[in-house]
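> I need the structure of the sequence given here:
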Amino acid sequence: MEISDGLLGPLLLARSAIDRSAGLRGDEAWLERAWAAEKTRVLLVHEGQTLIRRFTDGAALVLMAPAEAPEGPRYLLGVDDDGVPYFAVRAPLPPGEAAGLRNAAVLLDDRDAGLLVYAVALEAWHASHEHCPRCGTRTEITASGHMRVCPRDGSQHFPRVDPAVIMLIHDDDDRVLLARGPEWPEGRMSVLAGFVEPGESLEHAVVREVLEEVGVAVTAPRYMGSQPWPFPRSLMLGFVARAATTELRPDHEEIAEARWLSREELTAQVESGELRLPGQVSIARRLIETWYGGPIADLDG
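Predicted coordinates for the structure are as follows:
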């Protein structure tokens, strides 16, 4: 089965329904008015989690008015089509049901999923970039959470993401290559992935990572889609590629096990519980199901 381009469709962590409104981040007068407006809504985020409210068929973020929000670093997330501003505040969560992206994203609509991904990504960056990399001075938050400035040397620092390639490899016998890392439990497997190195193209990273991790040479990597993965700050860039060789020689520091699977073998192993696939929130799951030809029902489905 040939995998066509552009079949990943909307990815759960790549959704959004607001304008990020970058031009307003430095407008102090507008920010002050927005924070005072009753219609403004605030999302609390703490260590990657927020409060949610569950319904029969999904969930929604618990959003509050600015007057109800606790003190804490404040990030502008944007404005929706109705002119409602959204902010995130980094602060401990009050009592309620707390959830992170891995559990909540499949339950949230486009607006709420986009807001939570954005807030979690900003929080993670700020938590690890509190000091100037040049002189070590504690930096100050500006631009409504989208820049930190060193008060000593004046250097400006902006949120960064780490690009990572994630690739589904298939061979001429129409088998898929799955693997697991040493820290993963028995049976939990996924496609291969790795960070892009300095001075490297995405396509070269695909070829290099597969060869390094399992000893397989691949050809013709094709881009399929991307989504943020703020654990803590990655951007996952999905590819498919065809194997030119099939002998598996895993690098056991990174790969505990790797195997080729036909659709029939994958189905049987999933149904028996021998194999567990990545969760629905991941681009890995979508790549596998695109190759498979449809949804796969398992414990995480």
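> okay, CA-based contacts and neighbour counts for the rest of this
Will do.
> can you give me the strands for the stretch 201-301 of the chain?
When assigned using DSSP state E, counting those that start in this stretch, the strands of the stretch 201-301 of the chain occupy the ranges 218-229, 234-243, 257-261.
> and these, which is most packed in?
A comparison of the strands of the stretch 201-301 of the chain by mean neighbour count, using mean count of other Cα atoms under 10 Å, puts strand 234-243 on top with a mean of 22.
> just the helices in this structure please.
Remark: helices of the chain, listed N- to C-terminal, are 28-36, 101-104, 110-128, 202-214, 263-272, 283-292; assignment by DSSP state H.
> I'd like to know which elements the longest one is packed against.
Think helix 110-128. Applying 3 or more Cα pairs under 8 Å, 6 or more residues apart in numbering; DSSP states H and E, one finds that helix 110-128 makes contact with strand 41-45, strand 74-79.
> And for residue 84, the neighbour number?
Residue 84 has 15 neighbouring residues, counting by other Cα atoms under 10 Å.
> wait, what's in contact with residue 214?
248-251, 255, 258 (Cα atoms under 8 Å, 6 or more residues apart in numbering).
> Next, the structure of the following sequence, for comparison with the previous one:
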Amino acid sequence: MSVPAGGSTPADNPPPAARGDWPEDRRVGRTTDVPLLSRTGHDRGHLARSLPDPAEGRPVRVLLVDERRTVPVREGGAGPELVYDERADFPEGGIYLGRADGVAYAAVRTPQGVGVPGRTVDRWAGLREVGGALGDLDAGLLAEAVAMVEWHERNRFSPLTGARTTVERAGWVQRDPESGVEVFPRTDPAVIMLVHDGGDRCVLGRQAVWPAGRFSILAGFVEPGESAEAAVAREVAEEVGLEVTDVRYVASQPWPFPQSLMFGFVARAVGTDLRVDEDEIEEARWFSREELRAGTGPRALPPAVSIARHIIDRWAAGDLC
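Below you'll find the predicted structure:
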């Protein structure tokens, strides 16, 4: 039960024509913070409590999210910035995202091609493309907005009665009108792991749906009743036939494609013979640190916005073992 190493689920792999937002990049070894990890400049504490009128009579900044999960972006002096629609009131159908500096933020689903009144938009872009280059406030809001829009799109009917749900609490609850049961947003835990030989080699794999030459680390969903560490061992055994030990946690990353939370690990292989399950991945190979540093290994690696790339970079730099 694998997920692509960037973190999205098999059912949500974009078609080939939609994968242009994964820039080709073969250089590794930079030690950076995990993109989107704890990157938030807004207050989400309100979401654990009963929500009052989120706007309270103040203007609201609204992020428009279209069906491709892209949002309006402009090129600022320090890099890309999200473009918000400034509204006097909380929008109908809006999803409350939180506050920053006293300003309320919301997300609204919108058709493609809709403009932002009075604002300059240079392009519409997705989280994979610009998430790693955004400031903390924009990055946190975009990850939250995409996750919540995905949840609403996929949960329009009650899992109990099949009745169409009604949206309450500024987008954070869907209620079954027949049973009265509240349905809350869900997050699917997944593991993503770099498997190494205890020395200078690691295993990278590729899926057939990826562009030619792209490799990444292994990944998969956590199953019911299973710990994250057990999921690491099971997925590695299923995908490449290796037993692992020394499973060590690195970091986590929200990955709303559609609603995953990626838990990153490194693990040491017991043995080096790869037995690839071709139902899971197309190919797997051992690569050395030198190959990754020199750019003589895979033709392409995961994008900088992904935790997969963060773990590869840290391992290649010698920070993880």
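> Tell me which of the helices and strands packed on helix 110-128 of structure 1 sits nearest to residue 190 of structure 1.
Closest of those to residue 190 of structure 1 is strand 41-45, at 29.0 Å (criterion: Cα to Cα).
> Could you list the residues in contact with that closest one?
For strand 41-45 of structure 1, using Cα under 8 Å, 6+ apart, the contacting residues are 50-51, 61-66, 69, 84-93, 119-120, 123.
> quick revisit: can you list the strands of the stretch 201-301 of structure 1 in CSV and add distance to residue 186 of structure 1?
Shown next, in CSV, are those (distance: least, Cα to Cα, whole Å):
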stretch, distance to residue 186 of structure 1
strand 218-229, 24
strand 234-243, 24
strand 257-261, 9
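> Of those, which is nearest residue 108 of structure 1?
Each of those was checked against residue 108 of structure 1 via Cα to Cα, and the shortest separation belongs to strand 218-229, namely 15.9 Å.
> relative orientation of the closest one and helix 110-128 in degrees?
90 degrees (axes from the mean of the first three to the mean of the last three Cα atoms, to 10 degrees).
> JSON lines please, covering the helices and strands packed on helix 110-128 of structure 1 and showing distance to residue 280 of structure 1 and mean neighbour count.
Output for these, formatted as JSON lines (distance: least, Cα to Cα, whole Å; neighbours: other Cα atoms under 10 Å):
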{"stretch": "strand 41-45", "distance to residue 280 of structure 1": "22", "mean neighbour count": "25"}
{"stretch": "strand 74-79", "distance to residue 280 of structure 1": "25", "mean neighbour count": "23"}
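> Out of those, which gets nearest to residue 8 of structure 1?
Using Cα to Cα and comparing those, the one that lies nearest residue 8 of structure 1 is strand 74-79, at 26.2 Å.
> Return the residue of structure 2 aligned against residue 13 of structure 1.
Using TM-score structural alignment, the partner of residue 13 of structure 1 in structure 2 is residue 36.
> dump the residue contacts of that match.
By Cα under 8 Å, 6+ apart, the contact set of residue 36 of structure 2 is 131-132, 139-140, 143, 253-254, 305.
> Can you tell me the closest non-neighbouring residue to the residue nearest the centre of structure 2?
Most central residue of structure 2, judged by C-alpha distance to the mean C-alpha position with Cα atoms, centre = their mean, is residue 255 at 1.6 Å. Closest residue to residue 255 of structure 2 in three dimensions, ignoring its sequence neighbours and counting by Cα to Cα, 6 or more residues apart in numbering: residue 261, at 5.7 Å.
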